[in-house]
Structure formats: structure tokens, C-alpha cells
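[1] Take this sequence and fold it.
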Amino acid sequence: MPYGKVYTALKRLVEKGWLIEVEGFPKRYLPRSPKEAVKIHRNFLESKFAEAEKAVVEELEPLFEAKDQTEKPQVWLITGFDKVTARACSMILDAEREIEVAIPMLFPGLEEVLAVFKSKLGYSSLKIKILGSPDVVRSLPLYNSYDVEIRLVESMFGGGIVSDKSEAMILLSIEKNPIAVWAKHSALAEIAHTYFDYIWKSAKPLGTN
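    Below is the predicted model of the structure:
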């Protein structure tokens, strides 16, 4: 591996709190204690989330406030794997232009959702973007589709799906008994899209080192 990539990887570990850089030449790196490293890494993730939150609020709050208040948002709380899966499949089937999906972990019903994706790609020009953990990406049967972009991300705050930037479902919890918020409202969907896009830009494209 080139030295440049080694130092880049080491600097990332320092930034995230897992290593300590010792002054001097050549540079030396020492591991932190797991307890301290986890605490620092948690602060690192929280700061990244705060940056995303700030970007979303600053960009979209003026648009939301200026939007015609006669548009009545439909917002529903959805619970259970069956209902969450059914809503995700419905959103995919109804989408006309683009679907954005963030999948933080494997869950019951994922195979059904992927089957709907595959079926939809067979007869439409739908553009699909998927963010997933390494475990999730390894299970995706969509690698060879020109209309699917997949990127890897190590840490995600929940997951969800955005359809045509006009409909969104946000997963608040996915383990054991999933809870999701679904909304068919352009301003709310735009907020979800902006957060997805923020993570997408920093995620690793599939096939890169």
C-alpha cells in the first residue's frame, strides 16, 4: 500500500480518537484505551451530525417558512416490519424519477424490498441511490445495474427512503420493533433528501479503496 494512503488512514484514526500522534520524526502513533477512544469517537460522530443538522436547518428552514401553508402535510407513524416493508415497497412502485435509500443494517423484509427494486428496474428508468453498511452492501443483488449507485458508510443515524423528493419515510428504530415516520409533503421530503445528500457526498463509492 502506498505510504500516502497509510498516513491518510492513520490521520483518520487520530481524528476519530482511536490513535494518538506522537511528535517527532518519523511520526509514531499509539493506541488510546478503548474506553477513551469510544468516548472521543462518539463525540466525533455527534459533531458530524451537528454539522449536518446545521446545514439542513440553514438551507431548508427559510424554504419551509415561505411555503404556502395551505399544503396540508400527511404524516403517519408506522410500526412493525410488515407495515414498514409494505410502505417502502409502495414508495418504490410509485416512484417515477428517483429513489434514495439509507439502510443501516440487515432486517426482516429487506429481501422483499430489494425484489421490488429489481422488478422496477426491469421496466422503468428509475434512478436509485443506496447508502449501506458493508454487511448490507454485500447482500445487495444490484451491483451490475447501470441505474443503481451504491455507497458505503460506516455509521448512520437511522435510515429511510426518499421518493422523487416528495415523499419520505424515516426509520426511527429498526431493531426488534421498527418505528418509522412517513410523510407525503414536499418540504419534509426535501429535508430528508438534503440530509441523505450530505451523507452521500462523504460516503465511499462501491469498488473504491
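[2] make it CA atoms for all contacts and neighbour counts henceforth
    Will do.
[3] Can you show me the helices along the protein?
    3-15, 34-66, 81-94, 110-121, 134-138, 186-202 (DSSP state H).
[4] Present those as JSON lines; the columns should include distance to I103 and mean neighbour count.
    Converted to JSON lines, the helices of the chain look like this (distance: least, C-alpha to C-alpha, whole Å; neighbours: other C-alpha atoms under 10 Å):
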{"stretch": "helix 3-15", "distance to I103": "24", "mean neighbour count": "13"}
{"stretch": "helix 34-66", "distance to I103": "17", "mean neighbour count": "14"}
{"stretch": "helix 81-94", "distance to I103": "12", "mean neighbour count": "17"}
{"stretch": "helix 110-121", "distance to I103": "9", "mean neighbour count": "16"}
{"stretch": "helix 134-138", "distance to I103": "7", "mean neighbour count": "15"}
{"stretch": "helix 186-202", "distance to I103": "11", "mean neighbour count": "19"}
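[5] before we go on, could you also do this sequence so I can check it against the first one:
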Amino acid sequence: MKKIGLYFGTFNPIHIGHLTIANHMAEHSDLDELWMVVTPHNPHKKKSSLLDNHHRYEMVYLATESYPKLKPSDIEFKLSQPNYTVYTLAHLQEKYPTKEFHLIMGEDNLKSFHKWKNYETILERHNIYVYPRISDGIIETQFNNHPKIHRVNAPIMEISSTFIRKNIAINKNVRPMLPFEVWKYIDEMNFYK
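    Purely as a prediction, here's the structure:
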């Protein structure tokens, strides 16, 4: 059975931090593939700086094209909004019964995981692969040494999409932080200006 890691994000835009973590997870864990799941625009949130779903998906596609273990996914675009991870996982399991799905999350998300909808169900059915993040707060003791939670010693990436967007808006060069194809796409489309 193929093990798929799911890495959720708005990827607005996807940057080398996302790619470094995704590739590290694919190469240094028992996962066979890593799907970068682009989360859709929440219709109830006014977020003018969030590019349309298809543009963010296109950037993830361009960024992952040359990495055979990384795949873009628009699976959540087809699900009703607002959506919860537990529903996405159930939907994927139904759609791909021969694959095993697991979650990838930063340590910062693990700290609030006990607040997620049906988090017990998620832990019952899926493994969670956690990468380090510098963040405040503490991890619930129930998640320490949990058999389904695996820590992967990935590099700590302190690059944010917010920083990139703000700097593009004020005409700063952020090229080194973006995969070349993504930078080109943003530049050609005049995004975040």
C-alpha cells in the first residue's frame, strides 16, 4: 500500500521553505509520495491578498514538476466549504482505497491540534509527521510519545509567504526565496504588486 503524506497550505505563494520541507519529508521518512494540498479560498473570509485557487495550484504544479515524489493536489477545491481536514481525509480514503494517507504538519499546528474538529478520529486512522517550527506555546502531553505522531528532523525554515508578498508589493527582490518557475509566473502575471 502506497503511503501518501498530505501537506496542506494556501501556498500563496509556494516558496523554497515549503519545497525544502516537502522534499525532506519525502526523502527522510517512510512516505512514498507527498501531496501538496492547496487549500481553497474560504468564501466567508475576505482575503484580498489570496490569489485565486487555480493560480495557487498552478504555482504548486510548477514548483513540484521536477520532483517525482511531490505532487500538487486540488482535492479540496471540489469539497463543500468551509471544510475540515477530517472530511478531506475521509474523502481521499474513499476515492483511493489502495493508498494510505497521513498528515504533515509543523510543530506549531501540533500545539493546537487538540482543537481540530474530530482530532481523535484523525489520530485513530492516520499517522502525523511533524516538522520543527519556531513557535510559542506548548504541546499537549497526550501528543508526546504518541505512537501515531512521528517527528522528522527537517530543517527549520523561517520564510513566510506573507513576507514574500509584502516585499513584492514594495518592489524588493525575493527571487532567491522562490522556485524559479514560480518567480517567473508571479512576475509575468504581475501578482502581489
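[6] Send over the TM-score of the superposed chains.
    Overlay of the two chains. TM-score (TM-score structural alignment, normalised by the length of the second structure): 0.31; 96 aligned residues with a C-alpha RMSD of 5.0 Å.
[7] Output the helices of the first structure as TSV; include the columns distance to A180 of the first structure.
    Formatted as TSV, the helices of the first structure follow (distance: least, C-alpha to C-alpha, whole Å):
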stretch	distance to A180 of the first structure
helix 3-15	33
helix 34-66	19
helix 81-94	7
helix 110-121	15
helix 134-138	19
helix 186-202	13
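[8] Tell me which of those helices lies nearest to V22 of the first structure.
    V22 of the first structure sits nearest to helix 3-15 of all those, at 10.6 Å, using C-alpha to C-alpha.
[9] Which strands and helices lie in contact with the closest one?
    strand 19-22 (3 or more C-alpha pairs under 8 Å, 6 or more residues apart in numbering; DSSP states H and E).
[10] Pull out the buried residues from the strand it packs on.
    L19, I20 (16 or more other C-alpha atoms under 10 Å).
[11] Which neighbouring elements make contact with that strand?
    helix 3-15, strand 28-31.
[12] residues making contact with that strand?
    L10, L13, V14, K27, R28, Y29, L30, P31, R32, A37 (C-alpha atoms under 8 Å, 6 or more residues apart in numbering).
[13] What is the nearest of those residues to V136 of the first structure?
    L13 (23.3 Å).
[14] which two from the contacts of strand 19-22 of the first structure end up farthest apart in space?
    K27 and A37 (19.9 Å).
[15] if we can go back for a sec, can you put the helices and strands packed on strand 19-22 of the first structure in JSON lines and add distance to M91 of the first structure?
    Below are those laid out as JSON lines (distance: least, C-alpha to C-alpha, whole Å):
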{"stretch": "helix 3-15", "distance to M91 of the first structure": "37"}
{"stretch": "strand 28-31", "distance to M91 of the first structure": "46"}
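[16] So which of those is nearest V113 of the first structure?
    helix 3-15 (34.3 Å).
[17] how far off helix 34-66 does the closest one point, in degrees?
    Relative orientation of helix 3-15 of the first structure versus helix 34-66 (axes from the mean of the first three to the mean of the last three C-alpha atoms, to 10 degrees): 80 degrees.
[18] quick one, which of the helices and strands packed on strand 19-22 of the first structure is nearest to E111 of the first structure?
    Closest among these, using C-alpha to C-alpha: helix 3-15, at 33.8 Å.
[19] Could you look up the SS state of W35 of the second structure?
    strand (DSSP: H, G, I helix; E, B strand; the rest coil).
[20] correct me, but it touches Y61?
    No - with contact defined as C-alpha atoms under 8 Å, W35 of the second structure and Y61 do not form a contacting pair (10.7 Å).
[21] Name the helix or strand for the nearest residue to E100 of the second structure once chain neighbours are set aside, please.
    Leaving aside its sequence neighbours, E100 of the second structure sits nearest to K3 (C-alpha to C-alpha, 6 or more residues apart in numbering; 4.8 Å). K3 of the second structure is part of strand 2-9, with elements assigned from DSSP states H and E.
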